[in-house]
Structures are given as structure tokens and as C-alpha cells.
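S.K.: coords please:
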Amino acid sequence: MSDTPLNWRAAQAAAAQLLAGWQTAGQPGGAITLFDKDITQAVVCAGLADLARREPFTADTVVRYASITKHIFAALALNATDNALQLNDRLGSLLPELQGQLAEVTVGQALDMTSGLPDIRQTLGLLGVSVNTVSEAQPVMEFIHGLTRLNYPAGSEITYTNTGYRLVEAALKTKGYAFDDLVQQHLARPLDVQLQAPESWFDVVPGLAPGYWHTANGWQQTSAGLHLSASGSLTGSANGLTRWLQCLLANRGPGKGVLTQLSAPRHLNHGQISHYGLGLAQTPLGSQTLLGHGGSHAGYKTYFLLAPDRQAGALLVANREDCDSFAIILQVMAALLNEPLPQRSTAIPDGIYATRAEPYWLEAKGGNVAYLGTNEPLYQSEDGYAVSLSAHQPMRLKWTGEAVEGEVGHVARRFLPVASEPLCLKQVQGHWYHPQYRTAFEICGNQIHIGVGPAVQTGTLSSLGDGRILVESNDGPNLNCFCLYFRGYQVDLIASRSRVLTFKKNISARA
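M.R.: All right, here's what the predicted structure looks like:
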């Protein structure tokens, strides 16, 4: 344990400065809490909880915690269900309807992001289903039951996906354990806090602040139609979540043993150690290793980081889409612990790169790298590599003068610069369909169209050569980026969280 005193005043000043821009009239806001294992040392709030009612954002404002939910669900699933499941259990033994490779995934892999399970939200998006389209629990599960392939062999790499948590939650339901019931019994009532895990975006949650994103017409409320799951359904306030995090730091009550349990090392198939545990991720900061997790739901951003050795932490919740929650809370923790912030890296030249004869690509821009469409900032490491700090999207890359080499997701990759190839676009014009899901898209010029009428989504295309075309399209506040990987009369749709869809050429349709 460090002898350097915790600098609560510096951390509070950093928090106030970072949220100062939200004080401008008419903006959504957020709250930051600074706490040790016993008390809240400081609270900084800014902006509005409700733009229509002009209500200020406070530490009691209720928001969607989004993926911060994951570690709470993992703790309850493992500790509050009378050993209903074990980490080595196959999902197929718990949910017999699962098919093929999905059935062989273990509970541990489902929770530690090494499962290869395609993310349902992204898979539906690739099929043209908007983020706003409402879906219920049973049709979503039936959709999953129809899948037979994984994004990659389970345990061979790490990539973020929400589907594992949805399936483990479904398995517990078959044994009589509902997530919200577990939350009320083991957390909300013992801690005397308001927590709720709705199953729909449109369920009534007392005190819930709307989420917002900024458009050309100003701030607008957000929505998300996909049935909510234990991957990100929990709602509550900054104060309520702080109470739980203090239990983790103090190793008491419902938090007893949880930090050690959820942050225990997890291993990939070839022995690599993952820094993502069971809903808890390790983040290096100077001499410290922090534990935490973030959350992102339409119009909501959250993040917490804990320094277990110092028994201190910080939490941010916000109801605005543009919030860089990780960068904010990392700066606050650096001030609290008197640790230097990691230095950003621009070692990877701007440009688009792809592996040879494979659909894996990355785009470097201004010190950030988007791999398969998922963006991460890069930082300098002592060995000269550019690295991400993300445990669920680990990157370790260097520029050799000819290629970008290193690891992504604990898998060795070599990316070469790509040049546009207009001929590829000419060869793939026309209609492509998916027989199982009765959907299709059309490539016309340098655009792709999927959907009908006012719900049609249009994306722009750019060729990477070797039968690969990048697609960029917007769905509300979301920028969708994926690759079309053509193989004769078939095309695979490849994105970070979903790589299992194959469309076929409709040779009878007019191109």
C-alpha cells in the first residue's frame, strides 16, 4: 500500500473542471462521486437530469447503469443462487435449445468475453433492424436458438459481447431466479437503495432521467428497443451505486469476497492471461492496478474505477451520449492517487490497414485505432508499442514501416496498408439476400440500402481490395461500421461483435 496520501481535494477539483462544460444552460449532465470504503468524500454534479422540466442533475438522479450491471449480475449469479450454476457448465446443458457451437460455450466464457458469442444487438443491426425497433424476450431467445456459429472458437480471443450475460440470465430464469428479484433481495433492501432491473426501455422506473444525444436539431431523447438483459438493464443513482462499491472496497455485507472473486485471472485457450474478469476489468494507472467497468446505453454513459489497495474509488454517471466516461474518471483517479496519466501514442500512422486475404481491418486516426469498427485510444508502452488500456479490446501494436504488427484481442495480427480498388465495387452491384432471415440489401453504386420505405438504412461503401468493402451507416446516435467480405456468390458481414451472417447473391434480380 502506498504511503502517499489520497488527494481528495485535487480529485474533486479535477472532477469539477471536467464537468464544467456541462453547466451551460440547457444541457444534460451527470454526477461524479469520490469515496472510500466508509464515506462519500466529495460529489460533483453538473447539467440537467430532465431538459423539459429543467431539473438539475444530482447524485440521487436515477440513470441506466448499462454495462456496469455486468459485475453485479455475475456476483449475484455466482453467490446468491444456491450453486445453480458453475463457471465450467456448458450453456447447452443449461439451455438445451442452443445449437452448434453456442451450446459448447461455458458459463465462465460467457461472462469473461472470450465466448465468441455474436452480440445480438449488432447482429440485428447488420440485418437492418434499427436500434429503436422493439423486441420482446421470447423472440430474441428464439433468434439466438437459430444461431449455430460463433464469431471465433470459444476461448481463442477476447471481444466484447452482451449475449453471454443474456444467456446466463436466461439459464437462471429456468431455475427460478429472476435478476430483479435477486437485486431486490440481496442488494436494494440490505443496502437501503433504489435499484431496479427493467426488461424493457419503456418500463416505468421511478425517477429515471431521460437519456439524450445531440443532433443537428439540438438535444433529443434516446430510446432502444431491444429487450433488456442482465448485460445492462440495472437502473439507479450515483449514490446508490456508490453504496454498493463501498461494500466491495470494505469486503463486507453483500460485497464480501466479490472483488477477489470477479477479478481473479481468466485464461484463454493458449494460456494467455486476460485482464477482463467476470464483469470487472483491470486498468493500469502508474504504479496502481485499478478495477472497474463502464457502461454505454443510448443516451447514458457510466464508469467506475476502484483502487482496492487504497480502499478508494470514483464513479461517473451521465445522461448524455457524448460523454467520454473512461477518460473523465481516469483523470479523476490520477488526481486522487497522485499518479501520472498514461501518455497517448501516435506511433501508428493514420490510414486503413487490413490483414492479407482476411476480413480483419483497422483504421488509425489521430492516435485512435478502430478495429472492426470498435474504436480505442492508444497509449505509449515502455517497450515502444502502442497499446490500449481496454481489457476487453486489448491492443499491442507497432508500425514497422511496412505494416502494423502485434496483437488484438490476444491474437497475433499483421495489417498492411490498403488502397482503394474501384473494380471490386463494380463486381458486387445488385441484390444480396439472407434466406434464413428473409432480408436483403442492395448495392447501388457506392451505396448500400437495407430496409424499406422510411425505415431504409443507407450506407456508404469503400473498397479495401481482395473482395472486401467497408460500410459506414448511421442508426440514430450510432455509427455502424462493418466489412462485406465477398466470396463468389456469397458475402460475409464482419463487425467487431458479430461475424456470423452470410448473404447470397440474388442472380435472378436485376443488378
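S.K.: use CA for all of it now, contacts and neighbours both
M.R.: Fine.
S.K.: right, and Gly467 touches Cys483 too?
M.R.: No. Applying C-alpha atoms under 8 Å as the test, Gly467 and Cys483 come out as separate, 9.9 Å apart.
S.K.: the more surrounded of these two?
M.R.: Cys483 (27 against 22; other C-alpha atoms under 10 Å).
S.K.: Which residues are in contact with the more buried one?
M.R.: Pro359, Leu372, Arg468, Ile469, Leu470, Val471, Asp492, Leu493, Ile494, Ala495 (C-alpha atoms under 8 Å, 6 or more residues apart in numbering).
S.K.: Kindly confirm my reading that it is in a helix.
M.R.: No. Under DSSP: H, G, I helix; E, B strand; the rest coil, Cys483 falls outside any helix and is assigned strand.
S.K.: Give me the spatial nearest neighbour of it, chain neighbours excluded.
M.R.: Leu470 (4.5 Å; C-alpha to C-alpha, 6 or more residues apart in numbering).
S.K.: next up, for comparison:
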Amino acid sequence: MPRRSLVSSFLFLGLTCAPITALASRPEVIRAQASDTLLKGRHQQVDALFAPWSGKSTPGCAVGISRNGALDYAHGYGMSNLEDDVPITPQSVFLIASISKQFTAFAIGLLAQEGKLSLDDDVRKHLPELPDLGKSITLAHLIHHTNGLREQGQLLNLAGWRGDDLYTEADILWALGRQRRLNFEPGSEVVYGNAAYTLLGVIVRRVSGKSLRAFADERIFQPLGMSDTRFRDDHTEIVPRRASAYSPRDGGGWRISVPHADYYGSTGIFTTVGDLLKWEQNLLDARVGGQALMAWMQTSGRLNDGTATGYGGGLRLTGYRGLRMVSHDGMDGGYRTEALLFPDQRLAIVALCNGATLLPSELTRKVAEVYLGDRMKNVMPPAVKLSDAELSARAGNYWSPLTDEVVRLEFKDGELRQVDMPTAFVPMGQGAFRPGESMHVWRFSAPTAGASHGLSIQDSWPTTRDFIRVTAPLPASPALAFFEGRYHSDEVDMTYTVRVADGKLVMRWPRRDEVVLEAVGGDRFVGSLGTVTFTRAASGGVDGLTISSRRLRRLRAERLGATEASKAASAMNPPTSR
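M.R.: This next block holds a predicted model:
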């Protein structure tokens, strides 16, 4: 297990700060006891960042900041419960969603330290009910998102579950157990997903003989004094001081958006900002687990070719503006969460929010700039000016042979942007663009004779996705009828009905609303479920379809009851190469 020193020297700042283990009980604000005017100014700047969410008619956030192991500031903004006019306080309890993953990884690491499992174990050693897909998937592949498993939520969606249905561990194991292919060969790519960590939670139970909840309580939460923290394994359980969660309602206002789940590992922890700051401190001082395990947690996984993934044991290791940063975000229902740690500066920032339109990842980084801005670098490439003609030339539909995704770009109001997305692309020169203030790079290749623009996307993960511009013509309206029919997928045990309605293809399956399929060229369409590509038999007739998205590639459905007449008709609309 690799080792590296993570603890920098303790910095005494001349401040009298409250220890994280002893949060005061004031309901509105918990402040470090300090007379330093600079500290007070920082707190006022933090308040200003969250001011838009501090009213009595909106959800909001609880924010906690610690320095050198002492609580610097904690405050609640907005409402915990809009129905009962309950404000958010630092003691409010939130579902932290995917921030939970680091605790699951830590539990696996503890079991590995004790020799009860190996990170090189094939997952089927512990979960023999999973299918043998011809490639070994190790526990390390699960931890580092290099496993190739299809996304659990999308599988259940395609199997007929609604977004507000109860999702159970048994449901997820059922869906994963039916799969007949992976997204990619394990270790060849990194694609973030949830299925792996749900499986890791099951493995903790099978290896330790205790539920993940009981194991984490005994080995993590109680030793660290995280008395308000638990993995929730029963969606009906009463959680004192729990903040409800909300999403915007069409026409204005809010609607309740609390996930119903009886699975955990990938999500499931309820906690407070104070408790989570105690865990952030443990990432520094390793009071529980020891330095070797903490070093492993903060060491990047690697692809088969040695490329670092930037993801450790449930932790993102990408850094921010020239400073080393360890972080993770979370999103489930209306909950939005972020936890940042700057190990070298010993600064931790946690924001737990309960509104789907809040962006805690942006807000916490702005808080970090308040505290560390003088040590940060300006790494944002400057914008360059392009003409309308240069921008509009890049609009169009692009398809990835690797992931089978389609991205659609439009030129509108003088800006290049993704269709139905608010963020405009900022040109940086030499064919490179960034979405808004993001560090992601979308790079267009220059058109050559007989070819149009290509596109490669480099986001926070090291696997670059290459796209080809779709040049096939859109199908004429009469040709849409050739795609009508019923399509069955054994992998999710579901039959889909495709028909023409109001001049467009629509797709429907039991318990789900119809999904409109927008044509992007040839036999390829896009909808809210991703890319739908109709496939052809040797005769030219449509014999099936595949469904793809970033985390679920080419789920196959066979056409039912295709006749020779329909095949002949389909031959009038020949297959295309793109």
C-alpha cells in the first residue's frame, strides 16, 4: 500500500478557536471565539456568498469551516422545512449522497488492513450471483470507477422504476445480475458510477458479518465522535433534525424531492456539517485508520496503461487553482452537497444544501478563495474573440464511437452552447473551448477537405471522449414509420413501444411517460434517456435498437414481430455510417 506524508506542520495563528469535537448548541450561528477583524471579515464574505439562499421562503445550506483542527465558522442559511418554517442551522441533518462513498471505501480499506479481503479480489468471490462477463472486475476497479459496470439507476429506469419509487439493494442486485456486457474492459477507462459502491457496501456486510451501518458506527463514527452520523438503511426511519429537500416546481415555487432508497454504500449517510468536519480532520491526522490507510485513501487509482485517474478511495484528488485539494460532491433528490479539504493549508469546508438548484461545489470553492485566494494561481485560460461565422460553423450534432453518446451544439444569440443548456462556451484559441468558467476542454479539430469538424472532450477524468460530426441527413417524416414497433431487452426484462406522434418518434414503456426521440441524423436519435440508435439486419430492415448514455452503453433491445414487408420498406431508408 503506497505511503506518503499528508500532515503538514501545525500552524498557530494566535486565535482561540472552538474544537470541532465541541460544537456549541446555539441554534442560529456557531462562531469561533476570536477578536481578529480579518476573521470577522472573512465570515461576512461567506455570509454574502450564501445571501441569496438566506430567506424564509427558500431552501438553503448549512456551512462549516475548520482550520488546523478547530472550528472556524458554521452557519445555517435558508429553510430546513418549508412547510413548518424550520430554519437550517449547523445542527441540521442532511443526506450527503455521494460523499458517502469515501466512508464505504474506508470500510473496505479497514477490512483489507486486517487481511479479511484483498483489493485484488474478483468481485464474484464475494458476490457469486453476479454474471461472469469474461473479464475480472476487482475491488480496486470498483473503488476507482474503472470497473465498466452500467449505472444502476439508469438500469432500473429502463426496467420501469419511476424516479420517486423505492429503490432497494435487491432491486440493484437484480438489475446488475441480468447484464450481459460491460461499458468497457475493466481498467481501460474511468467512468464515475454508483453501482460499484452499492456492491462494496454489500461486500462489507458479507465479509465482516455486520451491516455497513453497524460496521461504520463501530469503526468510524463512534470513535470520531460523529454522534449525528449514520448510514440510513430504512427509508421510513425517523431522523431527528433532518432537513427536507426540494426541487423547483414548474411555474414557480418548490416541490418536495426526497429520495426513497433502501440501499447504501454509494449514498445513504445522514450527517451534519460539524460531524463531517471531524471526518475531514481524520483525513489529516488519521486518528482512526492510521496513516497508511489515509495515504491509500488519498492516492489515485490507475488505468491499465498507468494513467492516474485522479480518484482515490471515494475521494477526488484533482486540486484547485494550484493547491492540492481532496474533495467530493453529492447529489440525490433535492440534496446537493460538497466537502473540500486543502491538506497543506489544513483548511476544510463543508456545504450541505437542500435545494436542487443550489451549486455547493461552486460556493465552497468561492469560500476557499476567501481564505486562500492570496495563495491561489489564476489558471483560467483567457478568452479569445471569434466571429459569429467561426462559432456557428461548430454547431451541429456529434457522436462518440467510444461511448455512443450524442452531443448537440447550437449557435444562438451570438453564443455557442449545448442544446437546452444555459452555459455558453468560451473560446480559448486553437480550437479549444471551455463551458463557462469550467476547466473542462472541448477541442474541435479543424475541418479538412471532405470532412467537417471533429470534437474531443476532456473533463475532470483522464479518458478523453472523441466525437465525429454527424453528417447523415435527418430521416424524412414518412420514414419515421419504419422505426415503429415493439422492442424487448432481456437485460432489464422490458418491452419498449416506439411510435410516431405529431411528426416525431416517441418511446414508451410501462409506468413511464413517453420520451420524445429527436432525430440527429440517419438511424440515430436522442431523448431524455440518452442516445437511441436503431440497428439494421443484413436485409436493411430495422431489427433492434440500442440505448446509450455516459454511464450506460449500448443496452440492446430486439425488435419483436418484424415482417418481411417492414424490412423491405426499411430498405427504402438505407443504413448510414454515422
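S.K.: For the two chains, what TM-score is obtained?
M.R.: The TM-score (TM-score structural alignment, normalised by the length of structure 1) is 0.87; 497 aligned residues with a C-alpha RMSD of 3.5 Å.
S.K.: And what about whatever residue of structure 2 lines up with Gln246 of structure 1, helix, strand or coil?
M.R.: Aligned counterpart of Gln246 of structure 1 in structure 2: Gln281 (TM-score structural alignment). Three-state call for Gln281 of structure 2 (three-state DSSP): helix.
S.K.: Would you mind confirming that Gln281 of structure 2 makes contact with Leu71?
M.R.: No. With contact defined as C-alpha under 8 Å, Gln281 of structure 2 does not reach Leu71; the gap is 10.5 Å.
S.K.: Have a look at these two and say which one is more surrounded.
M.R.: Neighbours were counted for Gln281 of structure 2 and for Leu71 using other C-alpha under 10 Å; Leu71 has more, 26 against 23.
S.K.: Show me what that one aligns to in structure 1.
M.R.: Using TM-score structural alignment, Leu71 of structure 2 sits opposite Thr40 in structure 1.
S.K.: Three-state assignment for the residue nearest to its match when sequence neighbours are not counted, please.
M.R.: Spatially, and ignoring its direct neighbours in sequence, Thr40 of structure 1 is nearest to Leu34 (5.9 Å; C-alpha to C-alpha, 6+ apart). Assigned with three-state DSSP, Leu34 of structure 1 falls in the strand class.
S.K.: gap between Leu34 of structure 1 and Leu248 of structure 1?
M.R.: 15 Å (C-alpha to C-alpha, to the nearest Å).
S.K.: Quick check: of the contacts of Cys483 of structure 1, which lies closest to His293 of structure 1?
M.R.: Leu372 (21.6 Å; C-alpha to C-alpha).
S.K.: Could you work out the end-to-end span of stretch 487-496 of structure 2 for me?
M.R.: End-to-end for stretch 487-496 of structure 2, by C-alpha to C-alpha: 5 Å.
S.K.: from the chain's centre, how far out does it sit?
M.R.: 26 Å (C-alpha atoms, centre = their mean, to the nearest Å).
S.K.: And stretch 552-561 of structure 2, by the same measure?
M.R.: On C-alpha atoms, centre = their mean, the centre of stretch 552-561 of structure 2 falls 26 Å from the chain's centre.
S.K.: Can you tell me what Leu234 of structure 1 aligns to in structure 2?
M.R.: Per TM-score structural alignment, Leu234 of structure 1 is aligned with Ile269.
S.K.: scratch that, Tyr160 of structure 1
M.R.: Per TM-score structural alignment, Tyr160 of structure 1 is aligned with Tyr192.
S.K.: For that match, pull up the helix or strand it's in.
M.R.: Tyr192 of structure 2 belongs to no helix or strand when elements are defined using DSSP states H and E.
S.K.: Can you give me the neighbour number for it?
M.R.: Residues near Tyr192 of structure 2, counting by other C-alpha under 10 Å: 19.
S.K.: surely it meets Leu142?
M.R.: No. Applying C-alpha under 8 Å as the test, Tyr192 of structure 2 and Leu142 come out as separate, 9.9 Å apart.
S.K.: shared neighbours, the two?
M.R.: Common neighbours of Tyr192 of structure 2 and Leu142 (C-alpha under 8 Å, 6+ apart) do not exist.
S.K.: Skip the chain neighbours and tell me the closest residue to the equivalent of Leu172 of structure 1 over in structure 2.
M.R.: Applying TM-score structural alignment, one finds that Leu172 of structure 1 aligns to Val204 in structure 2. Nearest residue to Val204 of structure 2, sequence neighbours excluded (C-alpha to C-alpha, 6+ apart): Leu212, at 6.0 Å.
S.K.: who touches the one you found in this structure?
M.R.: Thr104, Gly201, Val202, Val204, Arg205, Phe231, Gly265.
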